[in-house]
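> Sharing a model that was predicted from the sequence below.
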Amino acid sequence: MKDKFVSISNESQGLFKDKGSRFIAYAYPVSSEEEVKALIKELTAKHHGARHVCYAYRIFTFGKAQGKWRANDDGEPSGTAGRPILGQIDSAGLSNILVAVVRYFGGILLGVPGLINAYRSAAADAIANAEKVEKTATVWRQIEFTYENMPMVESFIKAQGLTAKNREFSEHCSMEVEIPLSLHDKIVKKLKKSVTFKENSDKSI
């Protein structure tokens, strides 16, 4: 199953102006809805004088083509803000990204076509200013094994190109291994006779 996706590696900004209104866009790399909520709360506090803080996000979810997503108009006419922002995320083929657009009203109504164009243009500018990066969805698993099995475990990890950390070697050894989600079940099956997989794991998409 697909476990690779394209995201952004850095926060970026964009700007669009029309008839006195300013649309300030922010693009953030994110990996959870909790991060999204925290960032929107932070932006809302930072721009307390703004009329709207509209946003959209898409988060990669292993095994689900569309992942997790949401488009929020924050009081703008339905479909004029969140959806155009999400459209730019999808046009760029990105996941694990939040794009929020802060609007400062300039006193002149833009109408539905004008709003769609403004939010779309601001989002596109922020996305264009961000560095793109390909990522692999992974999960960290803690494994335990005997000292006698250490050479085999180390050899297997090296052969599979896996990353390990927090190694502890004694009579009973342990380490944490980062496994691509698409290979998880296969690797567990190959190692389960020689190691014990602890239940606690942390997805690090």
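That came through, no problem. Numbers count the residues shown, from 1 in each chain.
> C-alpha only now, for contacts and for neighbours.
Fine.
> Let me see the contact set for the closest residue in space to D18 that isn't next to it in sequence.
Nearest residue to D18 in three dimensions, chain neighbours excluded: A118, at 7.4 Å (CA to CA, 6 or more residues apart in numbering). Shown in contact with A118 (CA atoms under 8 Å, 6 or more residues apart in numbering): F16, K17, D18, F23.
> And for C54?
C54 sits next to N72, D73, D74, A81, G82, A100, V101, V102 when contact means CA under 8 Å, 6+ apart.
> Quickly note the distance from it to E42.
Computed as CA to CA, to the nearest Å, the C54 to E42 distance reads 13 Å.
> what do you get for A25?
14 Å.
> and after the biggest helix by length in the chain, which helix or strand comes next?
When the chain is parsed with DSSP state H, its longest helix is helix 111-128. Per DSSP states H and E, the first helix or strand lying C-terminal to helix 111-128 is strand 132-136.
> what's the distance between T138 and V195?
19 Å.
> Same question for V153.
Taken as CA to CA, the span from V153 to V195 is 8 Å.
> now the helices for this structure?
According to DSSP H, the helices that the chain contains are 33-46, 82-91, 111-128, 150-160, 184-191.
> and the longest one with helix 82-91, angle?
What it means is helix 111-128. When axes from the mean of the first three to the mean of the last three CA atoms, to 10 degrees is applied, the directions of helix 111-128 and helix 82-91 differ by 40 degrees.
> Okay, one more to line up with it:
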Amino acid sequence: MHAYFVPAAPVTASMEIKKSRFIILLSPTQGIEAVKAFVQQNRDAHPGAVHYCWACIAGPPLDSQQLGFSDDGEPPGNAGKPMLARLMGSGLGEVTAVVVRYYGGIRLGTGGLVKAYGGGVQQALKLINRAEKIPQAEFMVSCGYEQQAWIDAMIKQTGGRVVQSDYGESIILRVAIPFGRVALAEEKLRDLSRGALQLTPIAQ
């Protein structure tokens, strides 16, 4: 898995078209549960609105299984789909867009809706600060107290981190290592321990 960009922080934009007010909200969201929570949060924050259309890329930008959208009562294909198209064009992963609409009494028509929803997301995307995310795999490794210091050093050398340490008769470390450096970490651990220690994958 390759590194990709995610939103560094939420952003908000707004616009008015033919007396309808559109509030565009973008937020980092990892996984579909985070997406659902963000959509609900904005429903709760704007109880007087008539539509809460949304689109998401809940994982890496190229993972088509983690895409989603909703027109939330707008004519099919005129809201969520153009919003998703803008998100996909941004190259971002783990991002959700919600557009809250307060109806102004004037119908916008198909072209007007696509422009409002898709264009609104495009406007908000210009405000986004990006952060690089390097996908990692998690492992367990059991070691003696005398081995911990050089294992910690090895993990840092490969760009990883110790997530958790449990101390008992031996030390059990939960470590996260960038996917592209797992083979290097395994080799270093094998060499340093003369084959006695290994990384045990943790199912995600």
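Received it, and whenever you're ready, just let me know what you need. These figures come from a predicted structure and were not determined experimentally.
> For the two chains, what TM-score is obtained?
Here the TM-score for the pair of chains, by TM-score structural alignment, normalised by the length of structure 2, is 0.85; 200 aligned residues with a CA RMSD of 2.5 Å.
> before we move on, back to that, how close does the longest helix of structure 1 sit to structure 2?
Helix 111-128 of structure 1, aligned to structure 2 and superposed, deviates on average by 0.9 Å (mean CA distance after the TM-score superposition for structure 1).
> Surely P61 of structure 2 is in contact with Y4?
Yes - between P61 of structure 2 and Y4 there is a contact under CA atoms under 8 Å: 7.5 Å.
> Comparing those two, which shows the higher neighbour count?
P61 (21 against 18; other CA atoms under 10 Å).
> what residue of structure 2 matches up with the residue nearest to D18 of structure 1?
When structure 2 is aligned by TM-score structural alignment, A118 of structure 1 is paired with A116.
> Repeat that for E178 of structure 1.
Match for E178 of structure 1 (TM-score structural alignment): A176.
> what about its match, distance to G111 of structure 2?
In terms of CA to CA, A176 of structure 2 sits 47 Å off from G111 of structure 2.
> These two: which has the busier surroundings?
Per other CA under 10 Å, whichever of A176 of structure 2 and G111 has more neighbours is A176, with 22 against 9.
> Return the residues in contact with the closest residue in space to the more buried one that isn't next to it in sequence.
Setting aside the residues directly before and after it, A176 of structure 2 is nearest to E138 in space (CA to CA, 6+ apart), at 4.3 Å. E138 of structure 2 sits next to R174, V175, A176, I177, P201, I202, Q204 when contact means CA under 8 Å, 6+ apart.
> Of those residues, which are still contacts in structure 1?
Mapping those onto structure 1 (both residues aligned by TM-score structural alignment, their matches' CA atoms under 8 Å) leaves R174, V175, A176, I177, Q204 still in contact.
> ok, the closest residue in space to the fourth one that isn't next to it in sequence - contacts?
Spatial nearest neighbour of I177 of structure 2, excluding adjacent residues (CA to CA, 6+ apart): G160 at 4.2 Å. For G160 of structure 2, the set of contacting residues under the criterion of CA under 8 Å, 6+ apart consists of V175, A176, I177, P178.
> Let's have those residues in TSV, adding distance to Y167 of structure 2.
Formatted as TSV, these follow (distance: CA to CA, whole Å):
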residue	distance to Y167 of structure 2
V175	15
A176	18
I177	21
P178	25
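> Out of those, which comes closest to K36 of structure 2?
A176 (27.0 Å; CA to CA).
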